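>>> with the sequence up front, the predicted model follows.
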Amino acid sequence: MSDIEKGSLQSEAYRGASGRRNANPGPLGLFSFASTTLILSLYNVGARGVQTPNVIVGMALFCGGLAQFLAGMWEFPNGNTFGATVFTSFGAFWLSFATILIPGSGILIAYGPQVVSKERESALGIYFMTWMTVTFLFFIVSLRKSISLAALLGTLTITIALLGAHEFTEKADIGKAAGGLGIVVALIAYYIGLGEMLAAEKAAVVRLPLGAFKHD
């Protein structure tokens, strides 16, 4: 069993009952998650003066949402419960987040037309804190998988907690801190995704260490 099989979000290419060698859906899920997270995080830190993050809706629906959800579905026949659960869950997260931001959904306007609404901010804060809890549970499982995966989910847990705290307190500095840490999360996810993609190649230019833990 290879390090990537033991220490990543997914198992290495799996030969099912039909004898066919399945491709690794891990890089798709990781790159989709990383790209969507990077864009939103850059918006959160105010890059290029962007204050309204609604351009993220398209990415959240089709990249972070649909593509990652499909990666999770493809992990189930590979027998990888952890990867299937993580990818599917975060795919659903991005789909739900995009739905909140779509004006036609009526979700945000239900709290009133004003720019700042205490009830709306509290509702979003609870939303983020719930996902922080889910991510922390994933982090606990990752502690026996690899250093890189634990770093990804640990950092993501803090990032989502900061997003929730930003909604509760309405302090801009906390939102920017969440954005800055989110950029780190995206870079870690890119690294793991690239490492898994290279590991799937027989003649890869280089191999990236993921820090997989050795198990007996």
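Yep, that arrived. Numbering: from 1, shown residues only.
>>> all contacts plus neighbour counts: C-alpha atoms, from now on.
Will do.
>>> how far off centre is the helix or strand containing Asp173?
Per DSSP states H and E: Asp173 is located in helix 172-199. Here helix 172-199 is found 9 Å from its chain centre; the criterion is C-alpha atoms, centre = their mean, to the nearest Å.
>>> also stretch 151-169?
12 Å.
>>> swap in stretch 107-122?
26 Å.
>>> kindly report the same for stretch 186-204.
Counting by C-alpha atoms, centre = their mean, stretch 186-204 comes out at 16 Å from the chain centroid.
>>> show residues contacting that stretch.
4, 8, 12-13, 24, 26-28, 30-31, 33-35, 37-38, 148-149, 151-152, 205-210 (C-alpha atoms under 8 Å, 6 or more residues apart in numbering).
>>> one more to weigh against that first structure:
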Amino acid sequence: MANQQIPYSMTNHDEEKGLHRTPTGVTMSPELFEKLYLSPKVPRAGDYHKRFANPTPLGFIGFVISASTFSMIIMGWGGSAGLSPVAGIFFFVGPVTMIFALVFEWILGNFFSMMVMGLFAVFWLSFGLLEVPNLALGVPFATPGDPTGTASREYNAAIGLYLIVWGFAFLTFFAFTTRLNMVLATIFSLTAIATWTLAGAYFNLSWGDYEMANKLSKAGGAIIFAVSILGWYMCSVIMAGEMRIRFNFPVGDLSHFWPSTDVELAVREHSD
């Protein structure tokens, strides 16, 4: 794909300092633009990308916090979710930050970024609630031998099915990230694998195979932790681009594998 020209006029007169800034042009490649906004668009002069801050890194920070904290809880490093301060960090830092980013992305019209923030915010919150024993969600399945109901076959099988559905949701998003770059595609593919791995853990719990359930749970938590590292890397890439740091952070551009539609869009933008 050819570089996209983003013309914008910056005529500035400063009588005290005698400065005069003439109109100029800035060239931003499609890869850099998609790094910064996760949206394959051609911005126009004076549009929101120049008037508002990019909220995407804020959402990635929330994503990293949620993913890393969640992996700690799943792998048993954070203690009981209902009693551990780790759970407080998980619920009131990561998802809240992602919800703020979701709203800002919606205001700015960044469709895909908005969908990503909303998807992960809901996932972390909904699945995180299942890990809080104080909510007593398994009580309807309680028995004299299992007063909490969380060890029942029905309860764990239901969570397993729930995670299978989430895995297909992440797989769908993975298909669309193949239009962008390898880092995002890997994040979604690994998250899908992690949720299916955790689904297997819950199904093994429902069958009474606690040893295999424990192994799968730790494997799923490890994959989620790897996803959090990739999320932090992507956040760093976007922040470096916004701060104009002259260092090429590779993300594995995949846009050249797709038919180019930017030429037609660019012509339409310049004709306005």
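Looks like it came in fine. Computed from a predicted model, the values in this text were never measured in an experiment.
>>> re the thing from before, give me the range in structure 2 that the helix holding Asp173 of structure 1 lines up against.
The alignment of helix 172-199 of structure 1 onto structure 2 (TM-score structural alignment) covers residues 214-241.
>>> would you mind getting the average deviation of that stretch from structure 1?
Taking mean C-alpha distance after the TM-score superposition for structure 1, the mean distance separating stretch 214-241 of structure 2 from the aligned residues in structure 1 is 0.8 Å.
>>> okay, which residue is most central for structure 1?
Nearest residue to the geometric centre of structure 1 (C-alpha atoms, centre = their mean): Phe33, 4.4 Å.
>>> skip the chain neighbours and tell me the closest residue to that one.
Gly64 (4.9 Å; C-alpha to C-alpha, 6 or more residues apart in numbering).
>>> then Asp253 of structure 2?
Asn181 (4.5 Å).
>>> which residue lines up with that neighbour in structure 1?
Checking with TM-score structural alignment, Asn181 of structure 2 has Ser146 as its match.
>>> list the contacts for that match?
6-8, 210-213.
>>> at 6 Å what do you get?
Ser146 of structure 1 sits next to 7, 211-213 when contact means C-alpha atoms under 6 Å, 6 or more residues apart in numbering.
>>> Val50 of structure 1 now?
Applying C-alpha under 6 Å, 6+ apart, the residues contacting Val50 of structure 1 are Tyr43.
>>> rerun at 10 Å
Shown in contact with Val50 of structure 1 (C-alpha atoms under 10 Å, 6 or more residues apart in numbering): 42-44.
>>> mind listing the helices for structure 1?
Assigned by DSSP state H, the helices in structure 1 fall at 3-7, 26-44, 56-61, 68-75, 81-101, 118-142, 147-169, 172-199.
>>> sorry, back to before: would you mark the buried spots in the match of helix 172-199 of structure 1?
For stretch 214-241 of structure 2, a neighbour-count test (16 or more other C-alpha atoms under 10 Å) marks 214, 216-228, 230-241 as buried.
>>> what of stretch 94-114 of structure 2?
So for stretch 94-114 of structure 2, counting by 16+ other C-alpha under 10 Å, buried means 94-102, 104-105, 108, 110, 112-114.
>>> do the same with stretch 125-140 of structure 1
Neighbour-count burial for stretch 125-140 of structure 1 [16+ other C-alpha under 10 Å]: 125-129, 131-132, 135-136, 138-139.
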